[in-house]
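Novice: just coords:
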């Protein structure tokens, strides 16, 4: 059994567990084009699945044991008892497949034991959702192998449940929605209130552009306190304003809101409200004029995350500023913040200049050298072989 991108996972499976897997499934990482921290506020997001993915080779076992191996790890095989899964029983990256199993069990699905070998090309801690890539690959595999037949909307909620209640990260549904719903050549316009989704054409190369990712190599984690404190501020803002979620607040309400809460809470609210509007404006611009029209919206999004939501960092700001100075039509940090990656829409002819400018700016400031690569919208989680 071998097939292109699945080969490394299959090879690792054979070497670790012997024999052949039942199949190989992929869960892509994602880039969020715009719409940050709006998902758990029941707002709008515009991510796309990328051509970097977690690939899992998996074979069902009959004894209720889970054995996990990663090509990126040095710890060997992790073994878990499927009947007694809890957060304390899993460590490191094993919390992600274990959390999916736990969430599926909670839904009454009889999940068998299994052997799993993971090979992922999504950089860890980069803000490209390496954890959700693993979860979505595993959820897609187990959904098929158990015959559960859950629709995509339920897989989204199951992986969110795994993140929130098992992993301990208070995330919304953006990342897994992108990984599960992705389509090559498109971004996903997602309403996080009802999960309604529309595909919006996003073909940067056809517009003479590339989507350059700058992985600052400043690791972040959604389980850390900064993310939770931002979410708590948003919930407080909604409570003060008497709405179900900040999705229900318009930019016209902001002047009144300013007088009802402290400055920090107000700025958190202002980011979410204006970011929702920027998502809608970006979708309209893409449909009317294509990717070349959205640069100023990306720039405004980064400024809002830097100043109002305060989730940027010096490395992210440097990446954005250097890319813009070298010809990017727009740039912003992407992901939950406090590190991770920035994206820049760069004219193809200026790509080399932008890469050089970012590397030079990081060196000048004494930062660790970033990883630079381009991404394109890709298909979502699926069986490879």
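Specialist: Cool, the structure landed. Given the structure is predicted, the values throughout are model-derived calculations rather than measurements.
Novice: okay, CA-based contacts and neighbour counts for the rest of this
Specialist: Noted.
Novice: and the helices in this protein?
Specialist: Along the chain, counting by DSSP state H, helices occupy 7-17, 95-106, 130-145, 152-161, 174-181, 225-241, 254-258, 263-289, 295-307, 314-325, 351-364.
Novice: for residue 212, find the nearest of those helices.
Specialist: helix 351-364 (7.9 Å; CA to CA).
Novice: which parts of that closest one count as buried, going by neighbours?
Specialist: 351, 353-355, 357-359, 361-362 (16 or more other CA atoms under 10 Å).
Novice: dropping in the other structure now:
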């Protein structure tokens, strides 16, 4: 898959087409897939680590997807395979029975789709097994929600195969529970909601507490703009405790302040709230969440007013808050932001869970190539691996494609 990127800068993955994935499915499982479903990765334009604090987020879906070819079984077995690994023998297939499906029973990438099946079974849906082949071009470890794409694509496939009748919003919750309770990553609902509910040409303004979604026009091309994704190639792992520790600090701060979640602290109340918190770490985490929620709301207002070019300062402030108060940036992310801004970007920030992964830069279309080149040059000078740079095109959420 290619993207509308300066100089067609690196492809973001190596997925095959839907016809090819059906053929691979036939070769591997010696049967015909019942269908093919696709779920995208995402870029979070602004609103980082606010979702599990009942806050606001503003993601877009990427054109890069996890494609899921699947067929029902009736013998109680689930078999999971991926085109990104060798699929020439049974040893390449993760096999688990309905009765054995439990946290810890499946490891590695296959835990994500297996977790979705486990949640559906736990909710009382009668799943009798399935063969599942996944083909993805969402970069892994890049902060672009490759795991949510796996979960949502699988969820949509199983929902159709077994007539579960779940809505997109309900499938997003199923996918989140799979990652929380089966894989063991205490993520919020942002990634899965973006993968399921985004629409082409729009950013999804989502209130995670109320479950309210608004599709806000985000036509970058019409505005003469581009949103560059800069994958630093620094792999992040959110299950190592760093993510969980930040969520725990936020929950402890909310309890200390006597509110259900940090969402309930407004900007006008922030100084007083910080004075009441006894722990400096909790103060910094709280300051990030409260100010980040305010930045999302202001960003959306500028979008509605047709003033996207004037929103770059909010992205810069968001990155500084992620870096200093939430402490989830790294040297490569900081360099990507700094080099982008020095080369003329209107705004730039890290995106995703942090500790590596990707940054984004809002740029004039005619400056995109120069900004991308400046980032590459800065990485080369610093001795870092060359970043992968491509343009984010606001795309559609999960759907059946064959």
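Specialist: Okay, I see it. The shown structure was predicted, so the numbers you read here are calculated from the model rather than taken from an experiment.
Novice: returning to that earlier point: looking at the buried residues of helix 351-364 of structure 1, which one is closest to residue 197 of structure 1?
Specialist: residue 351 (31.6 Å).
Novice: residue 116 of structure 2 versus the alignment partner in structure 2 of that closest one, what's the distance?
Specialist: Taking TM-score structural alignment, residue 351 of structure 1 has residue 368 as its aligned residue in structure 2. Noted for residue 368 of structure 2: a distance of 39 Å to residue 116 of structure 2, by CA to CA, to the nearest Å.
Novice: how much space separates residue 61 of structure 1 from residue 17 of structure 1?
Specialist: Applying CA to CA to residue 61 of structure 1 and residue 17 of structure 1 gives a distance of 11 Å.
Novice: which neighbours do these two have in common?
Specialist: By CA atoms under 8 Å, 6 or more residues apart in numbering, residue 61 of structure 1 and residue 17 have these common neighbours: residue 115.
Novice: more neighbours: which of these two?
Specialist: Set residue 61 of structure 1 next to residue 17 and count neighbours by other CA atoms under 10 Å: residue 17 wins out with 17 against 13.
Novice: contact partners for that one?
Specialist: Residue 17 of structure 1 neighbours (CA under 8 Å, 6+ apart): residue 115.
Novice: please repeat the previous calculation with a cut-off of 10 Å.
Specialist: 59, 67-69, 77, 115-117 (CA atoms under 10 Å, 6 or more residues apart in numbering).
Novice: ok, residue 282 of structure 1 next?
Specialist: Contact analysis of residue 282 of structure 1 by CA under 10 Å, 6+ apart lists 33-35, 46, 189, 276, 288, 290-291, 293-298.
Novice: residue in structure 2 paired with it?
Specialist: Applying TM-score structural alignment, one finds that residue 282 of structure 1 aligns to residue 299 in structure 2.
Novice: quick one, longest strand in structure 2?
Specialist: strand 56-72 (DSSP state E).
Novice: count the neighbours of the nearest residue to residue 309 of structure 2 once chain neighbours are set aside for me.
Specialist: Nearest residue to residue 309 of structure 2 in three dimensions, chain neighbours excluded: residue 346, at 6.8 Å (CA to CA, 6 or more residues apart in numbering). The local packing of residue 346 of structure 2 (other CA under 10 Å) involves 21 other residues.
Novice: just residue 236 of structure 2 next, same as before
Specialist: 18.
Novice: and for residue 76 of structure 1?
Specialist: The tally of other residues near residue 76 of structure 1 (other CA under 10 Å) stands at 12.
Novice: ok, now how distant is it from residue 230 of structure 1?
Specialist: Distance of residue 76 of structure 1 to residue 230 of structure 1, given as CA to CA: 36 Å.
Novice: now do residue 160 of structure 1
Specialist: As for residue 160 of structure 1, its distance to residue 230 of structure 1 is 18 Å (criterion: CA to CA).
Novice: got it, and residue 290 of structure 1?
Specialist: 32 Å.
Novice: now do residue 114 of structure 1
Specialist: From residue 114 of structure 1 over to residue 230 of structure 1 (counting by CA to CA), the distance is 37 Å.
Novice: verify the stated contact: residue 151 of structure 2 with residue 111.
Specialist: Yes: between residue 151 of structure 2 and residue 111 there is a contact under CA atoms under 10 Å: 9.4 Å.
Novice: looking at the helices of structure 1, which is buried most?
Specialist: When the helices of structure 1 are scored by mean count of other CA atoms under 10 Å, the highest mean neighbour count falls to helix 174-181 (a mean of 30).
Novice: what do we get in structure 2 for residue 250 of structure 1?
Specialist: Counting by TM-score structural alignment, the partner of residue 250 of structure 1 is residue 266.
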